[in-house]
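> Quick one: sequence plus predicted model below, questions after.
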Amino acid sequence: MNDTVPPVLVTGAAGFIGAHVCRALRTRGEAVIGLDNFNAYYDPQLKRDRVAALCPDVDIRTLDLTDREGLAALFDECRFVRVVHLAAQAGVRYSLTHPHDYVDSNLAGFVNLLELCRHRGVEHLAYASSSSVYGDSATPPFSEDQRIDKPRSLYAATKAANELMGYTYAQLYGLRATGLRFFTVYGPWGRPDMAPLLFSRAVLAGRPIDVFNNGRMRRDFTWIDDIVDGVLAALDHPPPACVDGVPPHRVFNLGNHTPVELEHFIAVIERAAGRAAEKVYKPMQPGDMVETMADTARAHDALGFEPRTAIEDGLPEVVEWCRAYFGERA
């Protein structure tokens, strides 16, 4: 590790993607400082166990993005020049009942971070967006040139707003920023509120699973290692400085470019678990999207992004991880 190079700041470092990114940065010799508020959106113990397993040598500060003074003190202490911003209040359905959490974290918190990046000389901000931004405006495959002005949830609206905010700071202040639209990321140590873990745990335990829109859904499931490769590639390739009035801001899809039928997704879990799922078919939920599919041509051309993992290879690892981690608690 080169101690003369300022550390990379990773926000949301105890989160699913964040902890994996921290591990990958450390593996290649980077100094890393993490930030996380360890909130109770899901069990904080899972976050602490995740950090202990994936990045035990990373200094992770317990800090909320809305703490402007604490955040400023951290920037002054560490003098970051590269930031990977993954912290956010996540979840589509949760945003229907807890809207203020999204405003506080995803909007106010992001402004606080942008201001510090602007004033403290950060050279590149890579930040998380979401495939949810496409909403009702786009048709598969979703490309970065399609409109994102018809979100289906407040969560999606805040992520679309983040992209506008990032663009604005690039245009006004020359802050180099890259937005990354993640498509349904899964893998070991994943989020317990998402289908890969929800369904795996339920099938292992013999509990029923809710299958929305009567199973007529398709998702672009993307393996965590493929996502991490994309995040690091984006961090390593900041946008060029403002040229001919074009601000130094870019947006990339990071997805598998292979939508999977929900029924097939469940069948893969069933085979890995060695038992059939008890399926309860239900209507479409507010805020959900029927299909997601990433057009990854732009990320491939600019970053060399090339996802390699199919769900037939990845999901069994998730099932085995659930069996090992949750055991009787599955």
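Happy to help now that I have it. Numbering: from 1, shown residues only.
> From here on, just use CA atoms for contacts and neighbour counts.
Fine.
> Could you look up the SS state of Ala324?
With DSSP: H, G, I helix; E, B strand; the rest coil as the basis, Ala324 sits in helix.
> Can you report how many residues lie near it?
11 (other Cα atoms under 10 Å).
> Now do the strands in the stretch 101-250 of the chain.
Using DSSP state E, counting those that start in this stretch, the strands assigned to the stretch 101-250 of the chain run over residues 124-130, 177-182, 185-186, 208-211, 218-219, 222-223, 249-254.
> can you give me the angle the second one makes with strand 124-130?
It stands for strand 177-182. Here the directions of strand 177-182 and strand 124-130 differ by 30 degrees (axes from the mean of the first three to the mean of the last three Cα atoms, to 10 degrees).
> name the helices or strands packed onto strand 177-182?
If contacts are counted by 3 or more Cα pairs under 8 Å, 6 or more residues apart in numbering; DSSP states H and E, strand 177-182 sits against strand 124-130, helix 154-173, helix 224-236, strand 249-254.
> Kindly reformat the ones you listed as TSV containing distance to Cys78 and mean neighbour count.
TSV is the format used below for those (distance: least, Cα to Cα, whole Å; neighbours: other Cα atoms under 10 Å):
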stretch	distance to Cys78	mean neighbour count
strand 124-130	15	25
helix 154-173	22	20
helix 224-236	18	21
strand 249-254	24	26
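> Included below, for side-by-side comparison, is a second structure:
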Amino acid sequence: MDAARDMATFQVLARTGTISAAAHELGVAPSAVSRRLKALEARLGIELVRRSTRAMVLTPAGEAYLARSKDLLKSIDALEEEMRDESLGVAGPIRMAAPLSFGLCALPDPLDAFLKAHPAISLEMDLRDDQVDLVREGFDLALRIGELPPSTLIAKKLTSIPFAVGASPEFLEKHGPIEKPEQLDGLPGLVYANALRGDVLNWTNEDGSEGRAQLTRTLVANNGDILAALAAKGHGIYAAPRFILAGQLNRGELLPVLPDVGWPETALHAVWPPTDHLPARVRALIDSLAAHFSGLPRR
């Protein structure tokens, strides 16, 4: 009797809703899933699902079995991770997701140091600007920039990231001089699609009061690099984490707009699924990234 395997199969079946979908995800024939379900119900002496031609619906007993088996499988996974940590230490695979632009410009150095320090680690990176579902897609952790929405994920702040506001020399010649942040209100702006309000600029005045200006959207994109490149060609104001604008600012393709204004900072977090035991290899990577970013200058 393989109770853990039965539980895992039932978890997939409950999530996918059909025997054929569960079989596809598990890589087995539908008849194998059906036989395992029937054997499980026979062994427990109770019906776990109600079958129909289109889907399967959990019975109250099925709902209870689903919840309890999920907890038990988490405990089994945690126990196995503890045993692996004792025998292997910082070794094994890690799947990590991170924002594309940030990953390209900010992660090579800390990951190089981490992998050299832990050669038994196998790291798989997924760089994209949309937020992955860590549990469903099987990631160990993700790096996220900005305000975190409510969730069950565990989060650790790694560092603060300063914002900058930039525009091309040609744009500032046409619309300038810009001497106060209030003058930005209504100007053409480039907006990052994944930001909650990328067209709104907030700042803190010297007296502690808050200011706000709203740009007129001229271009929206889900990648910061293309927005910075088009801002450098004169298409509008662009406000973003400073690392996005750094190349154009350093080359003079963008000029900082009101750099002495108290533009807001955002945060870089590491997030991971709730667990009773975070694997040593994942904890080591989080700690390594935290040490690296905490030692960098803020500007």
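Noted; the coordinates are in hand. Every value quoted in this text rests on a predicted model; they were computed, and no experiment measured them.
> What does the superposition give as a TM-score?
The TM-score (TM-score structural alignment, normalised by the length of the second structure) is 0.25; 123 aligned residues with a Cα RMSD of 6.3 Å.
> Export the strands of the stretch 101-250 of the first structure as a markdown table, with columns for distance to Pro196 of the first structure.
As requested, those are arranged in a markdown table below (distance: least, Cα to Cα, whole Å):
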| stretch | distance to Pro196 of the first structure |
| --- | --- |
| strand 124-130 | 17 |
| strand 177-182 | 15 |
| strand 185-186 | 6 |
| strand 208-211 | 11 |
| strand 218-219 | 11 |
| strand 222-223 | 11 |
| strand 249-254 | 18 |
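> closest one to Arg201 of the first structure among those?
strand 208-211 (9.7 Å; Cα to Cα).
> Give the buried residues for the closest one.
For strand 208-211 of the first structure, the neighbour count (16 or more other Cα atoms under 10 Å) marks Ile209, Asp210, Val211 as buried.
> mind putting the helices and strands packed on strand 177-182 of the first structure in CSV, distance to His264 of the first structure included?
CSV is the format used below for those (distance: least, Cα to Cα, whole Å):
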stretch, distance to His264 of the first structure
strand 124-130, 23
helix 154-173, 26
helix 224-236, 20
strand 249-254, 22
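> With Glu320 of the first structure as the reference, name the closest of those.
Closest to Glu320 of the first structure of these, according to Cα to Cα: helix 224-236, at 15.5 Å.
> So which elements touch the closest one?
helix 16-27, strand 124-130, strand 177-182, strand 185-186, helix 297-303.
> Just after the helix or strand Arg68 of the second structure falls within, pick out the following helix or strand.
Following DSSP states H and E, one finds Arg68 of the second structure within helix 60-88. Toward the C-terminal end, the helix or strand that comes next after helix 60-88 of the second structure (DSSP H and E) is strand 92-98.
> now for that following strand, which elements pack on it?
Using 3+ Cα pairs under 8 Å, 6+ apart as the test, strand 92-98 of the second structure ends up in contact with strand 121-127, strand 141-145, helix 280-294.
> Same question for that strand: list its buried residues.
Gly92, Ile94, Arg95, Met96, Ala97, Ala98.
> Might one say that the third one is in contact with Leu141?
Yes: between Arg95 of the second structure and Leu141 there is a contact at 6.8 Å, judged by Cα atoms under 8 Å.
> what's near enough to touch Ala155 of the second structure?
Residues counted as contacts of Ala155 of the second structure (Cα atoms under 8 Å, 6 or more residues apart in numbering) are His269, Ala270, Val271, Trp272.
> Would you mind measuring from it to Glu81 of the second structure?
Separation of Ala155 of the second structure from Glu81 of the second structure (Cα to Cα, to the nearest Å) stands at 20 Å.
> can you check Leu123 of the second structure too?
Distance from Leu123 of the second structure to Glu81 of the second structure, by Cα to Cα: 17 Å.
> who has more neighbours, those two?
A count of neighbours by other Cα under 10 Å puts Glu81 above the other of Leu123 of the second structure and Glu81, at 17 against 12.
> the inter-axis angle of the lengthiest strand in the second structure versus strand 141-145?
Identified as the longest strand of the second structure according to DSSP state E is strand 154-167. Angular relation of strand 154-167 of the second structure and strand 141-145 on a 0 to 180 degree scale: 40 degrees, by the same axes, to 10 degrees.
> Show me which positions of the helix or strand where Phe102 of the second structure lies end up buried.
Using DSSP H and E, Phe102 of the second structure falls within helix 100-106. Within helix 100-106 of the second structure, the residues scored as buried using 16+ other Cα under 10 Å are Leu100, Ser101, Phe102, Gly103.
> Helices along the stretch 51-200 of the first structure, start to end?
In the stretch 51-200 of the first structure, the helices defined using DSSP state H, counting those that start in this stretch lie at 68-78, 99-102, 109-119, 154-173, 195-205.
> same for the fourth one, what does it pack against?
Taking 3+ Cα pairs under 8 Å, 6+ apart as contact, the helices and strands that helix 154-173 of the first structure lies on are helix 99-102, helix 109-119, strand 124-130, strand 177-182, strand 249-254.
> And those: which comes nearest Ala73 of the first structure?
helix 109-119 (10.2 Å).
> tell me which residues of whichever strand or helix holds Pro110 of the second structure are tucked away?
According to DSSP H and E, Pro110 of the second structure maps onto helix 108-117. Within helix 108-117 of the second structure, the residues that count as buried by 16+ other Cα under 10 Å are Pro110, Leu111, Phe114.
> if you skip the residues just before and after it, what's nearest to Glu261 of the first structure?
Leaving aside its sequence neighbours, Glu261 of the first structure sits nearest to Arg218 (Cα to Cα, 6 or more residues apart in numbering; 4.5 Å).
> ok, that neighbour - how many residues close by?
By the criterion of other Cα under 10 Å, Arg218 of the first structure has 19 neighbours.
> Would you check how far apart it and Trp321 of the first structure are?
When distance is defined by Cα to Cα, Arg218 of the first structure is 24 Å away from Trp321 of the first structure.
> And Leu116 of the first structure, by the same measure?
38 Å.
> What's the local residue count around Pro60 of the second structure?
12.
> now the one 10 residues further on
Around Lys70 of the second structure there are 16 other residues, counting by other Cα under 10 Å.
> repeat for the one 3 residues further on
The local packing of Leu73 of the second structure (other Cα under 10 Å) involves 16 other residues.
> Give the closest residue to it in space, chain neighbours not counted.
Nearest one to Leu73 of the second structure, counting by Cα to Cα, 6+ apart, is Ala4 at 7.0 Å.
> can you redo the buried residues of helix 108-117 of the second structure as a markdown table with distance to Arg217 of the second structure?
Shown next, in a markdown table, are these (distance: Cα to Cα, whole Å):
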| residue | distance to Arg217 of the second structure |
| --- | --- |
| Pro110 | 36 |
| Leu111 | 36 |
| Phe114 | 41 |
